[in-house]
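Asker: Got a predicted structure plus its sequence, pasted below:
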Amino acid sequence: MDDYLALCEEEGRKPDVPLKGSFNVRPGRELHRRAMFYAKRRGLNLNTVVSDALRRYLDREDHAA
């Protein structure tokens, strides 16, 4: 942590603020409904479905770049 803070100071920038790990998503009614039924069919909660989908999307993007 000290190294990170020293680097930020050296580069003249503010350290990143830790994220709390949650955010609101507004997918619209139809996508929300589809995601809810998808989760229910698989015995998952909606948060797990959204987190898994976001992870897959970002992993695919990371490999494409």
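Answerer: Sure, I can see it.
Asker: make it CA atoms for all contacts and neighbour counts henceforth
Answerer: Noted.
Asker: residues near Gly43, how many?
Answerer: Per other C-alpha atoms under 10 Å, the neighbour tally for Gly43 reads 9.
Asker: what does Asn47 give?
Answerer: 13.
Asker: do Arg56 as well
Answerer: Using other C-alpha under 10 Å as the criterion, Arg56 is surrounded by 12 other residues.
Asker: and it, which of the three is it?
Answerer: Following DSSP: H, G, I helix; E, B strand; the rest coil, we place Arg56 in the helix state.
Asker: Got another one to weigh against that:
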Amino acid sequence: MASCPEAYSPHATSKALNRYIEDYREFCAERGENPEKPYSGKFLIRIGPELHKNLAIQARKNSTSLNAWVTEALSKAVKDSPLH
């Protein structure tokens, strides 16, 4: 924390972080941009019951959870896409 001497206690750290966040928001506003927001890592999708069933079967066949199986499938799709 040598570069941020005011952040030696949790309260001071929080105060400094809030100041930096506000500076970032002002910077974005000056540029006419929206601040980048972190993603939570969760999203809800709606699929048909048959696809849901088939995904669950595939996950079970691979001895993994549905979440892990879908995460792997999506990761592969992104990796293989021309945008990556």
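Answerer: Nice, thanks for sending it over. Values in this document were obtained by computation on a predicted structure and should not be read as measured data.
Asker: TM-score for this pair?
Answerer: Once superposed, chain against chain, the TM-score is 0.74 (TM-score structural alignment, normalised by the length of structure 1); 60 aligned residues with a C-alpha RMSD of 1.9 Å.
Asker: For the aligned partner of Leu58 of structure 1 in structure 2, give its distance to Thr71 of structure 2.
Answerer: By TM-score structural alignment, Leu58 of structure 1 lines up with Val78 in structure 2. Distance of Val78 of structure 2 to Thr71 of structure 2, computed by C-alpha to C-alpha, to the nearest Å: 11 Å.
Asker: before we move on, what about Glu30 of structure 2?
Answerer: As for Glu30 of structure 2, its distance to Thr71 of structure 2 is 37 Å (criterion: C-alpha to C-alpha).
Asker: out of these two, which sits in the busier spot?
Answerer: The neighbour comparison of Glu30 of structure 2 against Thr71 (other C-alpha under 10 Å) goes to Thr71, with 12 against 9.
Asker: Would you mind measuring from the more buried one to Ser65 of structure 2?
Answerer: Per C-alpha to C-alpha, Thr71 of structure 2 is found 10 Å from Ser65 of structure 2.
Asker: Could you do Asn34 of structure 2 as well?
Answerer: Counting by C-alpha to C-alpha, the gap from Asn34 of structure 2 to Ser65 of structure 2 is 36 Å.
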